[in-house]
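Participant: Sequence and predicted structure, then a few things I'm wondering about:
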Amino acid sequence: MDNSSVMKKIVAAALCVGTVLGGSCRLKTDAAAIRYEYGVFLGAEPDDIPDMESYKKIVIDAQSFSESQISGLKESGHIVYSYINIGSVEEYRSYFDTYSKYTLGVYENWEDERWVDVSQKEWQDFIVKKLAKEILDKGVDGLFVDNCDVYYNFNNDRIYDGVTEILKGLKGYGTYVIINGGDTYVKEYAGRNGDLNAVMDAENQESVFSAINWDDNSFTENTASDREYFQDYCKLVSDLGKDVYLLEYTKSSSTIEAVKEYCAENGYTYYASSTLDLTAPGQEKGSQLLRTAQLLAGDANLDNAVDMSDAVLIMQALANPNKYGSGGSDKSHITEQGRVNGDVDGVSGLTVYDALTIQRYLLRLVETLPLK
């Protein structure tokens, strides 16, 4: 693009920003929709799709979504995993009455859910040959497998073999399998076999740093011993070549910062939810930035490029902070990382001079960002 073209855009943007200050112009940016690595939204419904679009990898319950809705997410650049419950069954599922004869007892803290005898072939065939197939036929990229912990609660070879049979059946589809929790089973399988290749591709471990007070469903911090136990477990899985995800339940900025540092040190991925029911929209401060969109000076909108839209977003954020500022109501609002990236004029703090510096950079009036 030549300098005259850039100058025309600068003038147009300046005029529009001036009108925003007067309150009568809606600015639009080219900010990338996908900003974060991973979000778990098991409580989401189709109407929540716009609130999940900022996340690269999305975990949903595909039984609540159509094939076309999932296809739309994938076409817009998302990787979609679906929840599947292999070790228990919830009362609201349409198939609860059919398989309630195989239930083993109430799931503690989830009164509408029952553990299932996974050694029963009828249950195994239902999960692998019917339910998983229906979910995968909707086009999801993998399965988020819950309640392998049935082996922790009913610790015998029949249950171990049942979990193994189901997991191998899921892997038989050639899909990506994330086990949620399941440390007792996974450690046992690894000890017996020396690897995890036949049963899983990744581990999602809940509550490594955070904890849930089940008396009132409030969030707290994990004990040091429990945290160390789960960190050792994550290391075991990682050392065996599998991906590791952390799912935390916390609103605490200090806890989230500890999670962030731990995952950065170990190459793990995280999401910290502010709700126990994992609804959308996600908690921005608990969302891990895309690894490719973090430290590009001038990239205020986190689209992996420095262009006029970054200067425009900075001006929007300053002119209308309630909508476009950090935590603003518009989905294209500037983020905390965007503020860091956009602060390029050599003086701490985001101002109109940062937008001007980006414009000067685009005109090649300055060679590098940030200014020294």
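Facilitator: Arrived safely. Given the structure is predicted, the values throughout are model-derived calculations rather than measurements.

Participant: Going by C-alpha atoms from here, please, whenever you check contacts or count neighbours.
Facilitator: Noted.

Participant: Need the nearest residue in space to G162, chain neighbours excluded.
Facilitator: S119 (4.3 Å; Cα to Cα, 6 or more residues apart in numbering).

Participant: those helices in the stretch 101-250 of the chain, which residues are they?
Facilitator: Assigned by DSSP state H, counting those that start in this stretch, the helices in the stretch 101-250 of the chain fall at 121-125, 132-137, 150-153, 157-171, 183-193, 224-239.

Participant: Export those to a markdown table and append columns for distance to I79 and mean neighbour count.
Facilitator: Converted to a markdown table, those look like this (distance: least, Cα to Cα, whole Å; neighbours: other Cα atoms under 10 Å):
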| stretch | distance to I79 | mean neighbour count |
| --- | --- | --- |
| helix 121-125 | 27 | 16 |
| helix 132-137 | 13 | 17 |
| helix 150-153 | 28 | 20 |
| helix 157-171 | 18 | 20 |
| helix 183-193 | 25 | 16 |
| helix 224-239 | 21 | 16 |
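
Participant: And the residue nearest to E221 when sequence neighbours are not counted, how close does it get to S252?
Facilitator: Once flanking residues are discounted, E221 sits nearest to S210: 4.3 Å by Cα to Cα, 6+ apart. The gap separating S210 from S252 is 9 Å, by Cα to Cα, to the nearest Å.

Participant: K56 too?
Facilitator: 24 Å.

Participant: Same check on W110?
Facilitator: Applying Cα to Cα, the value for W110 to S252 is 25 Å.

Participant: Same question for A14.
Facilitator: 39 Å.

Participant: M308 contacts Y361, correct?
Facilitator: No. Contact criterion Cα atoms under 8 Å: M308 and Y361 do not qualify, at 10.1 Å.

Participant: let's bring in a second model and compare:
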Amino acid sequence: MRNVKDLYMALIFFIIIVINGISAEKKQDYKVLIGMDHKKVMQLKEIKTLVIDAEFFSEEEIAHLHANGNTNILSYLNIGSIETFRDDYKEFEEITLGDYENWDEEKWVNVADKRWQKRIKNKAQLLLQKGIDGFFLDNADVYYQYQTPAIYQGLMSILREIHQEHKPIIINGGDTFITEAIKQNAISGIVTGVNQESVFTEIHFKTNTFGAKPAEDRAYFMEYLAQCKTYGLTVYLLEYGANKKLEKEIKAYCERNGFIYDISHSLQLDKAF
């Protein structure tokens, strides 16, 4: 009888291990879902690094997402441009610099303006009060569009202010700015990582479709990301609409280099799969 009981207990233990193993395998490393419907976001579970726009979520909702097993919740924060749907757009319209190509509801902003820097600082602090774990900062590409010392220093001022909150900072895009900042050794200990969109894929905005990026363009980003890795930055990739063949290439490349990736099949970043 005891042998049967021992066998039974061993079987239960084995089943628990298997279930835990399956759960661990299901846990996704990285998802960027800043365009996902609010109700759908609240159902997300077991994501190691989840990027949302926390401006539209309460402190209680962030706590709920953490309770769902989402480990690191980063908030999107646009530091280099402003969307016309933001409540305070009219207040900052006069410091916009120009239209944002392919994004009709967005304008580049003069990040050197002290009012803008104060806005970003205040927004970062409000987001932190909701319980987020870090920041996903977008549109440092304003420096690519307007390559002046004032714009560069404006971005650096913003980063230094946010860094005072002692939370991880991931820069989305901004390769021209990041390259210059690495050259000047200006972001060591400030920026945690970079997220690069469309290394292997490209977006055809006119037809709202996706394709494979040409080899020469891909090579540029691979060299850039290798530089970021050498500098000590964590590297993330966000790809769009990759087919099965490209998915395998992306996975193999990231595994070789220790990079983390997400493949979205929606330009709006509103679908988990």
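Facilitator: The structure has been received and is ready for your questions. Quick caveat, the model's predicted, so the values are computed rather than measured.

Participant: between K56 and S252 of the first structure, who's got more neighbours?
Facilitator: The neighbour count for K56 of the first structure versus S252, taken as other Cα atoms under 10 Å, is higher for K56 (22 against 16).

Participant: Does that one touch Y38 like I think?
Facilitator: Yes. Counting by Cα under 8 Å, Y38 is a contact partner of K56 of the first structure at 6.0 Å.

Participant: Need the overlap of contacts for the two.
Facilitator: Common contact partners of K56 of the first structure and Y38 (Cα atoms under 8 Å, 6 or more residues apart in numbering): none.

Participant: before we move on, back to that, what sits against the counterpart of the residue nearest to G162 of the first structure in the second structure?
Facilitator: Using TM-score structural alignment, the partner of S119 of the first structure in the second structure is A112. A112 of the second structure makes contact with A150, I151, Q153, G154, L155 under the criterion Cα under 8 Å, 6+ apart.

Participant: go with 10 Å
Facilitator: Residues in contact with A112 of the second structure, defined by Cα atoms under 10 Å, 6 or more residues apart in numbering, are I95, P149, A150, I151, Y152, Q153, G154, L155, M156, S157, I158.

Participant: Tell me the residue in the first structure aligned with the fifth one.
Facilitator: Y152 of the second structure maps onto Y160 of the first structure when the alignment is built from TM-score structural alignment.

Participant: The first structure: matching residues for stretch 86-93 of the second structure?
Facilitator: Using TM-score structural alignment, stretch 86-93 of the second structure pairs with 93-100 in the first structure.

Participant: Tell me how far G338 of the first structure lies from A31 of the first structure.
Facilitator: Applying Cα to Cα, the value for G338 of the first structure to A31 of the first structure is 10 Å.

Participant: the more surrounded of the two?
Facilitator: Comparing G338 of the first structure with A31 by other Cα under 10 Å, the one with more neighbours is G338, at 25 against 21.

Participant: what's the host helix or strand of that one aligned against in the second structure?
Facilitator: Using DSSP states H and E, G338 of the first structure maps to helix 336-342. On the second structure, no counterpart of helix 336-342 of the first structure exists by TM-score structural alignment.

Participant: Quick check: buried residues in that helix?
Facilitator: With burial defined by 16 or more other Cα atoms under 10 Å, the residues of helix 336-342 of the first structure counted as buried are Q337, G338, R339, V340, N341, G342.

Participant: Stretch 196-216 of the second structure too?
Facilitator: Within stretch 196-216 of the second structure, the residues scored as buried using 16+ other Cα under 10 Å are Q196, E197, S198, V199, F200, T201, E202, I203, F210, G211, A212.

Participant: would you list those in JSON lines and tack on distance to I182 of the second structure?
Facilitator: Below are those laid out as JSON lines (distance: Cα to Cα, whole Å):
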{"residue": "Q196", "distance to I182 of the second structure": "16"}
{"residue": "E197", "distance to I182 of the second structure": "19"}
{"residue": "S198", "distance to I182 of the second structure": "21"}
{"residue": "V199", "distance to I182 of the second structure": "20"}
{"residue": "F200", "distance to I182 of the second structure": "24"}
{"residue": "T201", "distance to I182 of the second structure": "25"}
{"residue": "E202", "distance to I182 of the second structure": "26"}
{"residue": "I203", "distance to I182 of the second structure": "28"}
{"residue": "F210", "distance to I182 of the second structure": "31"}
{"residue": "G211", "distance to I182 of the second structure": "31"}
{"residue": "A212", "distance to I182 of the second structure": "29"}
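
Participant: Closest to Y236 of the second structure out of those residues?
Facilitator: Checking those against Y236 of the second structure by Cα to Cα gives Q196 as the nearest, at 6.3 Å.

Participant: The closest one contacts I178, doesn't it?
Facilitator: No. Counting by Cα atoms under 10 Å, Q196 of the second structure does not reach I178; the two are 11.2 Å apart.
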